[in-house]
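Participant: Sequence first, predicted model second:
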Amino acid sequence: MDIGIVSMRYAKALMEYAKSTGTEDRLYTEMRTLSRSFEKHPDLRAALENPVLPVQEKFSLICTAAVGDAPAGQELSRFVTLILKNRREAFLQYICLSYLDLYRKSRHIGVAKLTTAVPVSREIWERIRNSASHLLHAKMELQTDVDPSIEGGFIFDINDFRLDASIATQLKRVKQQFIDKNRRIV
């Protein structure tokens, strides 16, 4: 069965359940934390797919990745139990991402990522988030990353668009122009 179909079905069912109980906001923060845990710790997915690991340990591992030391909400606990009962733990990361997309679409939330060579001040972060929010007519979640390899400038990803104004990319373009020009001369 296709990963996208399975994950979307579970995510839609979770979204409907969360709406019926009125806990979609709390579940969103738990799923966002779980998704970030999958990003930061790739071994988490490997551990969940391990058939030797008992179901109870998988349950506690998922709950810890989602909420830390705090007790997991009833909705998350029931959902994780369902996932483990149906042996769909391999799809959990995709289910999280699908749920986050569904929630953001229902609440008109845009996602942006700003990558710079040096850390950005809080004032600039607020200006960028407010400008993007105003242009898209939606709330914005702005994530910032520091990547010294871009050497300067910034890379701004918003929804499916990318604005790359980094020094490294501009240097690559100039180099490619010189290479193309020299090919024509020879």
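Facilitator: Looks like it came in fine.

Participant: drop to CA atoms for contacts and neighbour counts, all remaining ones
Facilitator: Noted.

Participant: residue ranges of the helices in this structure, please?
Facilitator: Secondary structure of the chain (DSSP state H): helices at 3-21, 24-40, 43-49, 55-67, 74-85, 92-107, 122-136, 167-185.

Participant: Format those helices as CSV; extra columns: distance to L142.
Facilitator: Formatted as CSV, these follow (distance: least, Cα to Cα, whole Å):
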stretch, distance to L142
helix 3-21, 23
helix 24-40, 14
helix 43-49, 25
helix 55-67, 21
helix 74-85, 25
helix 92-107, 13
helix 122-136, 6
helix 167-185, 22
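
Participant: would TSV of the ones you listed with mean neighbour count and distance to K113 be doable?
Facilitator: Output for those, formatted as TSV (neighbours: other Cα atoms under 10 Å; distance: least, Cα to Cα, whole Å):
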stretch	mean neighbour count	distance to K113
helix 3-21	16	24
helix 24-40	18	14
helix 43-49	16	24
helix 55-67	18	22
helix 74-85	16	27
helix 92-107	19	15
helix 122-136	14	10
helix 167-185	12	17
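
Participant: Quick one: closest of the ones you listed to V146.
Facilitator: helix 122-136 (13.0 Å; Cα to Cα).

Participant: how about the helices of the chain, which one is nearest F161?
Facilitator: That would be helix 122-136 among those, by Cα to Cα, at 12.3 Å.

Participant: Compare the helices of the chain and report which one is nearest to P148.
Facilitator: That would be helix 167-185 among these, by Cα to Cα, at 10.0 Å.

Participant: from the chain's centre, how far out does the closest one sit?
Facilitator: Centroid separation for helix 167-185 versus its chain: 34 Å, with Cα atoms, centre = their mean, to the nearest Å.

Participant: what sits against M31?
Facilitator: M31 is in contact with 66, 96, 99-100, counting by Cα atoms under 8 Å, 6 or more residues apart in numbering.

Participant: what do you get if the cut-off is 6 Å, keeping everything else the same?
Facilitator: Residues near M31 by Cα atoms under 6 Å, 6 or more residues apart in numbering: C96.

Participant: Please apply the same query to I167.
Facilitator: 151-153.

Participant: can you list the residues you listed in JSON lines and add distance to F59?
Facilitator: As requested, the contacts of I167 are exported to JSON lines (distance: Cα to Cα, whole Å):
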{"residue": "E151", "distance to F59": "43"}
{"residue": "G152", "distance to F59": "44"}
{"residue": "G153", "distance to F59": "43"}
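
Participant: then this one, side by side with the first:
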Amino acid sequence: MVGTRAALRYAKATLNLAKEKGLAKEVNDDMILIQKTIEENHDLEVMLKSPVIKSDLKRSVLKEVFEKKVNPITIGLLKLLIENKRPALLNLVAKEYIVIYDFLQGVEVAQVTSAVPLTKELEKTILKRVQEAVGKEISLNNIVDPSIIGGFVLRVGDELYDSSVAYRLKDLLSQFEDNQYISKI
């Protein structure tokens, strides 16, 4: 993904500064808010990525949306991204910060991809089972992808459990293609 390395650098630098000031948890909460806000507002994401919209307008929009809700370290990050003409990285920086922060706190992130959003009860059940299997505190991230048709795909660290209908259909198709049966009729 374009900009991932740069986003990781911004996230690490922000985390280091936040740790120095003793505000790493607060900045993590800010990053969660930023990520959620951008993902829920497609227009905001498009505006941040648009090369046509001037930096001053982007700065004023970000100031209006986040200034009273986040702490000064996060405001500094927003200003730095605007100055460096990198506001499109804001969502990636937020995601990277959250991942690094969770890793430092010993929290493993489990990503569940499903065809429809998970219910709260199902989310709790999955979270409990994954925590028992892994033996660590788990943070659950649900991604909705209708292309898997049904079932779910669970990724924890480098482990992948694919129980989707799409995977099973592909597996069935490959079994048919590999069939060496020759009719004797």
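Facilitator: In hand now; what should we look at? Predicted model only: the values in this text are computed from it and were never measured.

Participant: What does the superposition give as a TM-score?
Facilitator: Scored by TM-score structural alignment, normalised by the length of the second structure, the superposition of the two chains gives a TM-score of 0.75; 182 aligned residues with a Cα RMSD of 3.2 Å.

Participant: what's the closest of the contacts of I167 of the first structure to D180 of the first structure?
Facilitator: E151 (24.1 Å).

Participant: coming back round to it: kindly write the ChimeraX command that selects the buried subset of the contacts of I167 of the first structure.
Facilitator: Restricted to buried positions by 16 or more other Cα atoms under 10 Å, the ChimeraX selection for the contacts of I167 of the first structure reads:
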select :152,153
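
Participant: Where strands are concerned, which of the contacts of I167 of the first structure count?
Facilitator: Those of the contacts of I167 of the first structure mapping onto strands are G153, per DSSP state E.

Participant: Go through the contacts of I167 of the first structure and name the one nearest E24 of the first structure.
Facilitator: Using Cα to Cα, the contacts of I167 of the first structure come closest to E24 of the first structure at G153, 37.4 Å.

Participant: which residues does that closest one contact?
Facilitator: G153 of the first structure touches 165-167, counting by Cα under 6 Å, 6+ apart.

Participant: how about a cut-off of 7 Å?
Facilitator: By Cα atoms under 7 Å, 6 or more residues apart in numbering, the residues touching G153 of the first structure are 116-117, 165-167.

Participant: Grab the most central residue of the second structure for me.
Facilitator: K95 (5.3 Å; Cα atoms, centre = their mean).

Participant: That residue maps to what in the first structure?
Facilitator: Aligning on TM-score structural alignment places K95 of the second structure opposite L97 in the first structure.

Participant: Now its match. Nearest residue, chain neighbours left out?
Facilitator: Closest residue to L97 of the first structure apart from its sequence neighbours, by Cα to Cα, 6 or more residues apart in numbering: S35 at 6.8 Å.

Participant: repeat for V70 of the second structure
Facilitator: D30 (5.6 Å).

Participant: same deal with L76 of the first structure?
Facilitator: Using Cα to Cα, 6+ apart and skipping the chain neighbours, the partner closest in space to L76 of the first structure is L27 (6.9 Å).

Participant: Roughly how far does that neighbour sit from S60 of the first structure?
Facilitator: 17 Å (Cα to Cα, to the nearest Å).

Participant: Over to I124 of the first structure?
Facilitator: For I124 of the first structure, the distance to S60 of the first structure - Cα to Cα - is 39 Å.

Participant: got it, and I158 of the first structure?
Facilitator: Taken as Cα to Cα, the span from I158 of the first structure to S60 of the first structure is 34 Å.

Participant: L53 of the first structure too?
Facilitator: On the measure of Cα to Cα, L53 of the first structure and S60 of the first structure end up 11 Å apart.

Participant: now do F38 of the first structure
Facilitator: Look at F38 of the first structure and S60 of the first structure: by Cα to Cα, they are 15 Å apart.

Participant: coming back round to it: from memory the residue nearest to L97 of the first structure sits against C96, does it?
Facilitator: Yes. Counting by Cα atoms under 7 Å, a contact exists between S35 of the first structure and C96, whose distance comes to 6.0 Å.

Participant: which neighbours do those two share?
Facilitator: Looking at what touches both S35 of the first structure and C96 (by Cα under 7 Å, 6+ apart), there is no common residue.

Participant: what about the helices of the first structure, which gets the closest to D145 of the first structure?
Facilitator: Proximity of those to D145 of the first structure was assessed by Cα to Cα; the nearest stretch is helix 122-136, lying at 11.5 Å.

Participant: Mean distance of the closest one to its aligned residues in the second structure, please.
Facilitator: Here the mean offset of helix 122-136 of the first structure against the second structure after fitting is 2.5 Å, by mean Cα distance after the TM-score superposition for the first structure.

Participant: For that helix, which outside residues touch it?
Facilitator: Under Cα under 7 Å, 6+ apart, the answer for helix 122-136 of the first structure is 139-140, 142.

Participant: again, only using 6 Å
Facilitator: Outside helix 122-136 of the first structure, the residues that reach it (Cα under 6 Å, 6+ apart) are 139-140.

Participant: just stretch 66-75 of the first structure next, same as before
Facilitator: Residues contacting stretch 66-75 of the first structure (Cα under 6 Å, 6+ apart): 30, 33-34.
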